[in-house]
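In: below are the sequence and a predicted model for it; my questions follow.
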Amino acid sequence: MKRRLVLASNNAGKLREFAQLFKPFAIELIPQGQLGISAAEEPFDRFIDNALAKARHASKLSSLPAIADDSGICVDALGGAPGVRSARFAGEHCSDTDNNQKLLSLLAGDLNRKAHYVCALVVVREADDPNPIVVETHWDGEIIDEARGQHGFGYDPYFYVPEHQMTAAELSPERKNAISHRGQALVQLMEQLEKDPFFQKTDD
């Protein structure tokens, strides 16, 4: 049987991306919502710390190994904001549109549009795992003023990738998963999981 791994997220966009990314691997990914697990608090200022808190929370309540990510966009002209508050930049329960409108209003007239996405991925074998598997990656780009593309979520329509002359939302899901911060992080994570004795075993 496949090794079961709880995904500590209720974000629909992330669920879609992770499901696609995990297809090639012998791991059954179980969204925490299917197990009745609510979202964990994210009180920290670092992506890694929030990801670890979410993974431990999901593992504790499910008694299964868990994976969590904390990701967001960091804009140079805003001193790295929104950062860990990317999903709630415009306030609690705000929409992607609200967040993007706030971002663009703060950048109005600013010529420095450099930004990067960050993804911190953490896997814990159990809730109190003293040696969690940790990966953090960046994806560089720029913020543009007009939305482009129909794919992705969050800030993707405004995140322009000069190397590909497209926004993240214009890239096909398959292409985005191959080059994005989350795609890069998963590749690095899988390299570690493949060498980890715990993940060489399967669940009974």
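Out: Yep, that arrived. Numbers count the residues shown, from 1 in each chain.
In: CA atoms for contacts and neighbours, from now on please.
Out: OK.
In: which residues does residue 133 contact?
Out: With contact set as CA atoms under 8 Å, 6 or more residues apart in numbering, residue 133 has these partners: 122, 123, 124, 189, 192.
In: from residue 55, how far out is it?
Out: In this structure, residue 133 and residue 55 are 11 Å apart, going by CA to CA, to the nearest Å.
In: so what sits against both of these two?
Out: Shared contacts of residue 133 and residue 55, defined by CA under 8 Å, 6+ apart, are found at 122, 123, 124.
In: the spatially closest residue to residue 52 that is not a sequence neighbour: what secondary structure?
Out: Nearest residue to residue 52 in three dimensions, chain neighbours excluded: residue 122, at 5.8 Å (CA to CA, 6 or more residues apart in numbering). Going by DSSP: H, G, I helix; E, B strand; the rest coil, the secondary structure assigned to residue 122 is strand.
In: this is the comparison structure:
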Amino acid sequence: MPKLLLASNNRGKLREYASLLSGSGFELVTPADMGIDITVAETGTTFEENARLKAAALAEASGILTLADDSGLAVDALGGEPGVYSARYAGENATDTDRNAYLLSKMHTIPAEKRTARFCCVIAIAQPGHIIATFEGTCEGFISTEPRGTNGFGYDPVFYLPEYGKTMAELPSEIKNSISHRSIAAQKASRFLIQIATS
């Protein structure tokens, strides 16, 4: 089975992608699996630019087909924050708990109906030397007033989905993996990867 490098050593992301891409015809490996230790500066101003930067750099370093994503949360009442700074919101060494607390503190005066937000994910797939495809997924919801749930990571505990009456972190993995921004982008990427694997 051909290898596909996931341009991340984030274990939560690896678990999610292993499930989402299980039928793609590729074995998912990480930079750590391949002995690659590079940090790509995420200098893009959009999720797509950052995904492309990471995919190109890791494809070049590994010599194999590489999938990278950039994803984050965009809150309408905060002008799209945290956006591409989602992972660094509340400071460089902040934890998920710190970032969620910081976000909720910035929104404490915002009424329920104005707490609209979306998770965004852009996946870039690269071969050494060039980007061959990008895919986007979004998931619409609201920012809750407190964190709830333990199934997930990042902003999942404060991302409320009214149609389920739960935060993303309260949903079972099967449901989350069918509706999340990453899932939507990964489904598109998986169809593309199947074509590559079978051609």
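Out: Nice, I can see it. Computed from a predicted model, the values in this text were never measured in an experiment.
In: any chance you could compute the TM-score here?
Out: In this superposition the chains share a TM-score of 0.94, using TM-score structural alignment, normalised by the length of structure 2; 196 aligned residues with a CA RMSD of 1.3 Å.
In: quick one: residue 121 of structure 2 and residue 187 touch, right?
Out: No: applying CA atoms under 8 Å as the test, residue 121 of structure 2 and residue 187 come out as separate, 11.9 Å apart.
In: which of those two has more neighbours?
Out: Ranked by neighbour count (other CA atoms under 10 Å), residue 121 of structure 2 and residue 187 place residue 121 first, with 26 against 19.
In: structure 1: which residue goes with the more buried one?
Out: By TM-score structural alignment, residue 121 of structure 2 lines up with residue 119 in structure 1.
In: quick check: that match vs residue 37 of structure 1, distance?
Out: 22 Å.
In: what's the answer for residue 49 of structure 1, then?
Out: Using CA to CA, which is the criterion applied here, residue 49 of structure 1 is 19 Å from residue 37 of structure 1.
In: one more: residue 185 of structure 1?
Out: As judged by CA to CA, residue 185 of structure 1 and residue 37 of structure 1 stand 24 Å apart.
In: more crowded one of these two?
Out: Summary of the neighbour comparison: residue 185 of structure 1 and residue 37, criterion other CA under 10 Å, with residue 185 having more neighbours (22 against 17).
In: how about the contacts made by that one?
Out: Residues in contact with residue 185 of structure 1, defined by CA under 8 Å, 6+ apart, are 119, 120, 121, 135, 136, 137.
In: checking whichever residue in structure 2 pairs up with it next. Helix, strand or coil?
Out: In structure 2, the residue paired with residue 185 of structure 1 is residue 185, using TM-score structural alignment. Secondary structure assignment for residue 185 of structure 2 (three-state DSSP): helix.
In: ok, residue 134 of structure 2 next?
Out: strand.
In: distance of the residue nearest to it when sequence neighbours are not counted relative to residue 5 of structure 2?
Out: By the measure of CA to CA, 6+ apart, the closest residue to residue 134 of structure 2 outside its immediate chain neighbours is residue 124, 4.4 Å from it. To residue 5 of structure 2, residue 124 of structure 2 is 12 Å away according to CA to CA.
In: who's more crowded, these two?
Out: More neighbours surround residue 124 than the other of residue 124 of structure 2 and residue 5, with 29 against 25 (other CA under 10 Å).
In: tally of neighbours for residue 139 of structure 2?
Out: What residue 139 of structure 2 shows, counting by other CA under 10 Å, is a neighbour count of 18.
In: again with the one 5 residues further on
Out: Using other CA under 10 Å, the number of residues around residue 144 of structure 2 comes to 19.
In: ditto for residue 151 of structure 1
Out: Neighbouring residues of residue 151 of structure 1 were enumerated by other CA under 10 Å; the total is 15.
In: please apply the same query to the one 4 residues further on.
Out: Neighbourhood size, residue 155 of structure 1 [other CA under 10 Å]: 23.
In: likewise residue 134 of structure 1?
Out: Residues near residue 134 of structure 1, counting by other CA under 10 Å, number 20.
In: the match of residue 121 of structure 2 looks like it's in a helix, true?
Out: No: using three-state DSSP, the assignment for residue 119 of structure 1 is strand, not a helix.
In: now do residue 157 of structure 1 against residue 170 of structure 1, distance only.
Out: In this view, residue 157 of structure 1 and residue 170 of structure 1 are 7 Å apart by CA to CA.
In: need the residues touching each of those two.
Out: Listed as contacting both residue 157 of structure 1 and residue 170 by CA under 8 Å, 6+ apart are 148, 149, 150, 151.
In: next up, the contacts around the aligned partner of the first one in structure 2.
Out: What that stands for is residue 148 of structure 1. If you follow residue 148 of structure 1 across to structure 2 using TM-score structural alignment, you land on residue 148. Contacts here follow CA under 8 Å, 6+ apart; on that basis residue 148 of structure 2 touches 157, 158, 167, 169, 170.
In: top of these by neighbour count?
Out: Using other CA under 10 Å as the neighbour test, the contacts of residue 148 of structure 2 are led by residue 167, with 27 neighbours.
In: correct me if wrong: that residue contacts residue 152.
Out: No: Residue 167 of structure 2 is not in contact with residue 152 according to CA under 8 Å; the separation is 10.0 Å.
In: mind reading off the mean deviation between the helix or strand hosting residue 21 of structure 1 and structure 2?
Out: In this structure, residue 21 of structure 1 is located in helix 12-22 according to DSSP states H and E. Compared with structure 2 after fitting, helix 12-22 of structure 1 has a mean deviation of 1.3 Å; criterion: mean CA distance after the TM-score superposition for structure 1.
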